[in-house]
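In: just coords:
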């Protein structure tokens, strides 16, 4: 590989790249499922929703809400585009292509924005919908997994943050576990009534 290309690229590693592909594939499948559910609801508004499992795990209250269409199109369509692109990029990386620093920074920024949206939708679920959409939770998990790799990778592109980025990349699994625990704790303490109704 050309030395100039190596110098201007960010090594992510095969395993971390595989984690990104796996996470993006999860998000893509969940987004497809959510979009299919919404289209089915539009065809048959009175039909039962397969994602309405109980009082806690349900998508009925959020499916057609403004929060689910932030840019006037279904959020699931945006998820399909974003996760689909990540699957494609990750597949190319698995074949040996190394992303340039600007591309890695862009992916890191996009992942950070994704985490912000996860926080926003978690807040909306706990305070407005009082239910958890199963497809959305898979998307949240996928976003956490992808972000735990791509944000540290983006940090390694900056001279002053390179060491921190490499350390975070090495322990991306810990970030994944911790962020999932945060989501679990938030749900546990903000949706006690819904959880209690299932017991």
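Out: Alright, I've got the coordinates. As the structure is a computational prediction, the values presented were derived from the model and not from experiment.
In: Please make it C-alpha for all contacts and neighbour counts, starting now.
Out: Will do.
In: and the helix or strand harbouring residue 31, how far out from the chain's middle?
Out: Per DSSP states H and E, residue 31 falls inside helix 14-43. Counting by C-alpha atoms, centre = their mean, to the nearest Å, helix 14-43 is centred 9 Å from the centre of its parent chain.
In: now for that helix, which elements pack on it?
Out: helix 75-94, helix 134-155 (3 or more C-alpha pairs under 8 Å, 6 or more residues apart in numbering; DSSP states H and E).
In: Tell me the spatial nearest neighbour of residue 155, not counting adjacent residues.
Out: Once flanking residues are discounted, residue 155 sits nearest to residue 165: 4.9 Å by C-alpha to C-alpha, 6 or more residues apart in numbering.
In: Using the three-state scheme, assign that neighbour.
Out: helix (DSSP: H, G, I helix; E, B strand; the rest coil).
In: unless I'm mixing things up, it is touching residue 153, no?
Out: Yes - using C-alpha atoms under 8 Å as the test, residue 165 is close enough to residue 153 to be in contact (6.2 Å).
In: Look at the two and report which has more neighbours.
Out: residue 153 (28 against 22; other C-alpha atoms under 10 Å).
In: The more buried one and residue 29, how far apart?
Out: Note on residue 153: its distance to residue 29, by C-alpha to C-alpha, to the nearest Å, is 25 Å.
In: adding another structure so you can compare the two:
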């Protein structure tokens, strides 16, 4: 009987990356469609995620903080969360990544973590709002940062 080999794939991390990636991508997609809808129909009124003066998306999306790099921030989520899903699925399929890849992936996740912390501060202390879809992004970005680094 051949000796058993130990599977060292980070399966739990892979599953988390896929789940968090799908949840984060859905939130980014919802925010992106809200922004595009507002740009196409400026007189349409409040966004579908505006529930009160405290819980709303519009103030966040319309602020300068909502487009820090010259385009709506959720576009970063549309691309970044796809990377998370792809890495998770690749691990589940048996892929092994080089150390440089993990360092680059961790750097991207660290940027996302820092950016989300900054956006949390801006949303709460500067804008005085809580964006529902933004909060979904926060909830998956923060644990993803810790999961990748641990």
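Out: Good, I have the coordinates. What you are looking at is a predicted structure, and each value in this text was computed from that prediction instead of being measured.
In: ok, average deviation of the helix holding residue 31 of structure 1 from structure 2?
Out: After superposition onto structure 2, the mean distance of helix 14-43 of structure 1 to its aligned counterpart is 0.7 Å, using mean C-alpha distance after the TM-score superposition for structure 1.
In: hmm, back to that, please name whichever of the helices and strands packed on helix 14-43 of structure 1 is nearest to residue 100 of structure 1.
Out: helix 134-155 (10.2 Å; C-alpha to C-alpha).
In: how far off helix 14-43 does the closest one point, in degrees?
Out: On the basis of axes from the mean of the first three to the mean of the last three C-alpha atoms, to 10 degrees, helix 134-155 of structure 1 is oriented at 150 degrees to helix 14-43.
In: how big is the angle separating helix 134-155 of structure 1 from helix 75-94?
Out: 40 degrees.
In: Show me what helix 134-155 of structure 1 is packed against.
Out: Contacts defined by 3+ C-alpha pairs under 8 Å, 6+ apart place helix 134-155 of structure 1 against helix 14-43, helix 101-124, helix 162-170, helix 172-190.
In: ranking the ones you listed by burial, who's on top?
Out: Sort these by mean neighbour count, taking mean count of other C-alpha atoms under 10 Å, and helix 14-43 sits at the top with a mean of 20.
In: got the angle for it vs helix 172-190?
Out: 40 degrees.
In: Could you tell me where helix 14-43 of structure 1 falls in structure 2?
Out: Residues 11-40 of structure 2 are where helix 14-43 of structure 1 lands when matched by TM-score structural alignment.
In: residues contacting the residue mapped onto residue 138 of structure 1 from structure 2?
Out: For residue 138 of structure 1, the aligned position in structure 2 is residue 136, judged by TM-score structural alignment. Applying C-alpha atoms under 8 Å, 6 or more residues apart in numbering, we find residue 136 of structure 2 in contact with 23, 24, 27.
In: can you do 7 Å?
Out: 24, 27 (C-alpha atoms under 7 Å, 6 or more residues apart in numbering).
In: so how far is residue 12 of structure 2 from it?
Out: 21 Å.
In: now swap in residue 66 of structure 2 and tell me
Out: Distance from residue 66 of structure 2 to residue 12 of structure 2, by C-alpha to C-alpha: 33 Å.
In: Kindly report the same for residue 114 of structure 2.
Out: For residue 114 of structure 2 relative to residue 12 of structure 2 (C-alpha to C-alpha), the value is 24 Å.
In: do the same with residue 98 of structure 2
Out: Counting by C-alpha to C-alpha - residue 98 of structure 2 and residue 12 of structure 2 are separated by 19 Å.
In: Please name the residues that touch the residue positioned nearest the centre of structure 1.
Out: The centroid of structure 1 falls nearest to residue 143 when counting by C-alpha atoms, centre = their mean (1.7 Å). Taking C-alpha under 7 Å, 6+ apart, we find residue 143 of structure 1 in contact with 114, 115.
In: try residue 184 of structure 1
Out: Applying C-alpha under 7 Å, 6+ apart, no residues contact residue 184 of structure 1.
In: Roughly how far does it sit from residue 172 of structure 1?
Out: If you go by C-alpha to C-alpha, the gap between residue 184 of structure 1 and residue 172 of structure 1 works out to 18 Å.
In: ok, now residue 71 of structure 1?
Out: For residue 71 of structure 1 relative to residue 172 of structure 1 (C-alpha to C-alpha), the value is 31 Å.
In: do residue 83 of structure 1 as well
Out: Going from residue 83 of structure 1 to residue 172 of structure 1 by C-alpha to C-alpha gives 19 Å.
In: What sits closest to residue 24 of structure 2 if chain neighbours are left out?
Out: Once flanking residues are discounted, residue 24 of structure 2 sits nearest to residue 137: 5.3 Å by C-alpha to C-alpha, 6+ apart.
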